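Asker: Dropping the sequence and predicted coords here.
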Amino acid sequence: MFTLAGLRIPVIAAPMAGGASTPHLVVAVGEQGGLGFLAAGYKTPEVLERQISAVRGTTTHPFGVNVFLPQAPASDLAGVERYRRALEPQALARGVTLPPSRSDDDWFAEKIDLLVALRVAVVSFTFGLPSVDVVARLHQVGTSVVATVTSVEEARQAESRGVDALCVQGPDAGGHRGTFHTADRPQNIPLPELLAAVLSSVGLPVVAAGGIRSGSQISALLDGGATAVQLGTAFLRTDESGAPQAHKNALADPRFTQTVITRAFSGRAARGLLNAFITEHDAGAPWAYPQAHQLTAALRADAGRRGDADGLALWAGTGYRDATAEPAADVFTRLWQDACVRVAT
């Protein structure tokens, strides 16, 4: 079974749902000695299978797949409908039809069946914990299981579920916070402090994640007990990233001056660049995932086609200004070399 300790270089490319994490990015990171991740979120099992095949057709290095846990049905259905009415003028102006809201498990059972059949080296979970049965099925085929956690309590629950490692996500992370419940308000404990608290409470290997953008951070977190570190935003502008060009450009655009936690796009807490959509809609968005995500999907797709960064979910960690437009291998190598220099000195 794969273990994090077996990585030649303890650096992981975060799974970024929505298209950023491509097979090309996974391969590039794996070839450098790290661990790449595909994001299963929002993909059909058929698309996920094709991406797994694409990676395996290019490299023999291990890689991971991240899966979203199904969420409890939204309790604020009235809030979802109010949000629909608030979005309708914008949709009408763009010629976009808002889809009906519905319960959606993101093909969870089918994806687990697929990952068991394909014997992927690592499967990580976000937005909750897999059942003991799911963990056992993955273990039976030699798959290592990782749980995303944002607090000590979540880490303890994950350990009791029998997972092999934890991805500890700090508050500076871009994209969705991995809290177990949709309406959870994420904690703001700095990553180094959260890492130390988790390591003192559980006996599992830990991946440190969230806002990591420099070699000094990498070396400090590894010195602090992390088995590996995970970076997402650092790879968003790379050649291999599948993020929309408008998203890549926004990370370097001086018009966008800060990141904020918002539920405007998905109904769940997520960090992204403050733009016009967030300014207009965050206050009225319900805590309702995936219903709010479904409502805004067509608007986001339209913004992507038009290259309108003010209508996109510009997920980004707090260190977004350090993201560079170059091959992923160059980003990986530079950060690791800098981390090694910091350790040597």
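Answerer: Perfect, I can see it now.

Asker: Please count neighbours and contacts with C-alpha atoms only from this point.
Answerer: Fine.

Asker: what are the ranges of the helices in this protein?
Answerer: Taking DSSP state H, the helices of the chain run over residues 23-31, 45-56, 77-94, 108-118, 132-140, 152-160, 191-199, 215-223, 245-250, 276-281, 291-306, 328-344.

Asker: Tell me what angle the third one forms with helix 291-306.
Answerer: The reference is to helix 77-94. Calculated by axes from the mean of the first three to the mean of the last three C-alpha atoms, to 10 degrees, helix 77-94 forms an angle of 10 degrees with helix 291-306.

Asker: What are the buried residues along helix 77-94?
Answerer: Under the neighbour-count criterion of 16 or more other C-alpha atoms under 10 Å, helix 77-94 has 79-81, 83-84, 87, 91 buried.

Asker: so what's P23 up against?
Answerer: With contact set as C-alpha atoms under 8 Å, 6 or more residues apart in numbering, P23 has these partners: 38, 51-52, 54-55.

Asker: Can you select the buried ones from these in PyMOL?
Answerer: Restricted to buried positions by 16+ other C-alpha under 10 Å, the PyMOL selection for these reads:
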select buried, resi 38+51+52+55
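
Asker: For the contacts of P23, work out which two are farthest apart.
Answerer: The span of the contacts of P23, defined through C-alpha to C-alpha, is set by L38 and A54 at 11.0 Å.

Asker: R8 and V29: what is the separation?
Answerer: To V29, R8 is 11 Å away according to C-alpha to C-alpha, to the nearest Å.

Asker: Of those two, give the one with the bigger neighbour count.
Answerer: Neighbour count, other C-alpha atoms under 10 Å: between R8 and V29, V29 has more, with 26 against 12.

Asker: I figured the more buried one was touching F332, is that so?
Answerer: Yes: contact criterion C-alpha atoms under 8 Å: V29 and F332 qualify, at 7.1 Å.

Asker: need the helices of the chain in JSON lines with distance to F235, can you?
Answerer: What follows is the helices of the chain, written out as JSON lines (distance: least, C-alpha to C-alpha, whole Å):
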{"stretch": "helix 23-31", "distance to F235": "8"}
{"stretch": "helix 45-56", "distance to F235": "18"}
{"stretch": "helix 77-94", "distance to F235": "31"}
{"stretch": "helix 108-118", "distance to F235": "25"}
{"stretch": "helix 132-140", "distance to F235": "28"}
{"stretch": "helix 152-160", "distance to F235": "27"}
{"stretch": "helix 191-199", "distance to F235": "19"}
{"stretch": "helix 215-223", "distance to F235": "14"}
{"stretch": "helix 245-250", "distance to F235": "10"}
{"stretch": "helix 276-281", "distance to F235": "24"}
{"stretch": "helix 291-306", "distance to F235": "19"}
{"stretch": "helix 328-344", "distance to F235": "6"}
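
Asker: Put this next to the previous one:
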Amino acid sequence: MAGLDLRALDAPVIVAPMAGGPTTPELAAAGTNAGGLGFLAAGYLTADVLAERITAARALTSGPLGVNLFVVRSSAALPDAIHRYAKALESESARYDTHLGEPRYDDDHWSAKLDVVMDLKPEVVSFTFGLPDAEECTRLRSAGITTVGTITTLAEAELAVAVGVDAVAAQGPAAGGHRGTLDPAAPPPTQPLSQLLRATTVGLDVPVIAAGGLMTAVDVADVLASGAVAASLGTAFLLADEAGSSPVHRAALQDPQFTETVVTRSFSGRYARGLRNRFIDAHDAEAPFGYPEIHYMTSPLRAAAVRAGDPHGTNVWAGTGYRQAKAAPVAEIFSALI
């Protein structure tokens, strides 16, 4: 295997990449320093900012680091549906005294970010929403980088292996944030992580990382006993001292008024799990497919809601086990997981 052997971590726990704020260089480095593997989230960043964050994390740890890239190859957006949704969100613009963003398409600076990781060589690069092609996998491997494809079904895992990834991250339905489903218009799979893990570990000849809803030492032990080489946790670190979660996000995770998470495409045009709030209740049924167009369109609304301290106007991504998240340093959270 190229690069890092994921089976050789001192602590088989990965601090999952969480784009949009929660992931910081400090969080990633702390995960590595605790004996696991910390990931930086490249999503929504420019290539230059990604390079700065990799460099900053390198200064905080001598251990391995991972970087997660969004692979946006196509969009399921339909112009008429986007226009109708924009009309439906006019009341939100008025509520937060802001405007909608331009619903544009881009590939999240894929080529430029690929150049950054080829240059700075994090030990691991993972992919979400899509897969690199075989040539790109070969380039990364030749640079000594281990590649990981995020998948939500065995069929997706087989596609990932076919393009040459070194490992897969099997994401179950309890995961917080965006589902890693490869088809942007497909309903997110509901197969439990335990079943997906069994199918992938038996059916594939590559290491499998387990992800989605893992919060406790028992959760970690269970997936390791089922054949995973490591457990990837995101929600468990949202309240970590080193995380960049906003004050609104942190407060909502601990607010008893929020009682459940739901999967919605109302914020980004792609399915993601977060705390059920007023915005989701008002707009989920009418929200069309269309990532990243809807993401860009709602971005000013969400930012304005955060500035206003209102968790009901923004996405509060979280997995189903969010109530078990602890406000503590990463090292302390790791100690409770191992």
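Answerer: The structure has been received and is ready for your questions. If you're wondering where the values come from, they're calculated on a predicted model, not measured in any experiment.

Asker: Overlap in contacts, V29 and F332 of structure 1.
Answerer: Counting by C-alpha under 8 Å, 6+ apart, nothing touches both V29 of structure 1 and F332.

Asker: Alignment lookup: K43 of structure 1 to structure 2.
Answerer: K43 of structure 1 maps onto L45 in structure 2, with residues paired by TM-score structural alignment.

Asker: For the nearest residue to its match once chain neighbours are set aside, which residues are in contact?
Answerer: Excluding its sequence neighbours, the residue lying closest to L45 of structure 2 (C-alpha to C-alpha, 6 or more residues apart in numbering) is D108, at 7.7 Å. By C-alpha under 8 Å, 6+ apart, the residues touching D108 of structure 2 are 43-46, 70-72.

Asker: do F37 of structure 1 as well
Answerer: 12-15, 21, 26, 63-66 are the contacts of F37 of structure 1 under C-alpha under 8 Å, 6+ apart.

Asker: Out of those residues, which comes closest to T238 of structure 1?
Answerer: Distance to T238 of structure 1, by C-alpha to C-alpha, is smallest for S21 among the contacts of F37 of structure 1, at 10.6 Å.

Asker: That closest one against A40, yeah?
Answerer: No: taking contacts as C-alpha under 8 Å, S21 of structure 1 lies outside contact range of A40: 9.6 Å.

Asker: how far away is A344 of structure 1 from I52 of structure 1?
Answerer: With C-alpha to C-alpha as the criterion, A344 of structure 1 and I52 of structure 1 are 38 Å apart.

Asker: before we move on, the earlier item: between the contacts of F37 of structure 1, which has the most around it?
Answerer: Compared across the contacts of F37 of structure 1, V26 has the highest neighbour count, 29 neighbours, by other C-alpha under 10 Å.

Asker: Just give me the match in structure 2 for that one.
Answerer: Under the alignment (TM-score structural alignment), V26 of structure 1 pairs with A28 in structure 2.

Asker: what's the answer for Q258 of structure 1, then?
Answerer: Alignment note (TM-score structural alignment): Q258 of structure 1 maps to E260 of structure 2.

Asker: OK, contacts around its match?
Answerer: With C-alpha under 8 Å, 6+ apart, E260 of structure 2 has these contacts: 275-276, 320.

Asker: Just give me the neighbour total for R270 of structure 2.
Answerer: R270 of structure 2, neighbours per other C-alpha under 10 Å, totals 31.

Asker: That one and D284 touch, don't they?
Answerer: No: shown here, R270 of structure 2 and D284 do not form a contact pair, counting by C-alpha under 8 Å, at 11.2 Å.

Asker: joint contacts of these two?
Answerer: With C-alpha under 8 Å, 6+ apart as the test, R270 of structure 2 and D284 both reach T264.

Asker: mind listing what the counterpart of T146 of structure 2 in structure 1 touches?
Answerer: Residue correspondence to structure 1 (TM-score structural alignment): T146 of structure 2 is matched to S144. Residues counted as contacts of S144 of structure 1 (C-alpha under 8 Å, 6+ apart) are 1-3, 121-123, 138, 163-164.

Asker: next one: R8 of structure 1
Answerer: Listed by C-alpha under 8 Å, 6+ apart, the contact set of R8 of structure 1 reads 33-34.

Asker: any idea how far it is from T60 of structure 1?
Answerer: As judged by C-alpha to C-alpha, R8 of structure 1 and T60 of structure 1 stand 14 Å apart.

Asker: What of P190 of structure 1?
Answerer: Taking C-alpha to C-alpha, one finds P190 of structure 1 at 36 Å from T60 of structure 1.

Asker: Out of the contacts of P23 of structure 1, which comes closest to E153 of structure 1?
Answerer: Nearest to E153 of structure 1 among the contacts of P23 of structure 1: L38, at 26.9 Å, using C-alpha to C-alpha.

Asker: which residue sits closest to the closest one in space, ignoring its chain neighbours?
Answerer: Leaving aside its sequence neighbours, L38 of structure 1 sits nearest to V65 (C-alpha to C-alpha, 6+ apart; 4.7 Å).

Asker: which one in structure 2 is aligned with that neighbour?
Answerer: Aligning on TM-score structural alignment places V65 of structure 1 opposite V67 in structure 2.

Asker: give the contact list for that match.
Answerer: Counted by C-alpha under 8 Å, 6+ apart, V67 of structure 2 has contacts 17, 39-42, 117, 122, 124-126.

Asker: Tell me which of those persist in structure 1.
Answerer: Using both residues aligned by TM-score structural alignment, their matches' C-alpha atoms under 8 Å, structure 1 keeps these contacts from those: 17, 39-42, 122, 124-126.

Asker: hmm, which two among these are most spread apart?
Answerer: Among the kept ones among the contacts of V67 of structure 2, P17 and P122 lie farthest apart (C-alpha to C-alpha), at 13.7 Å.
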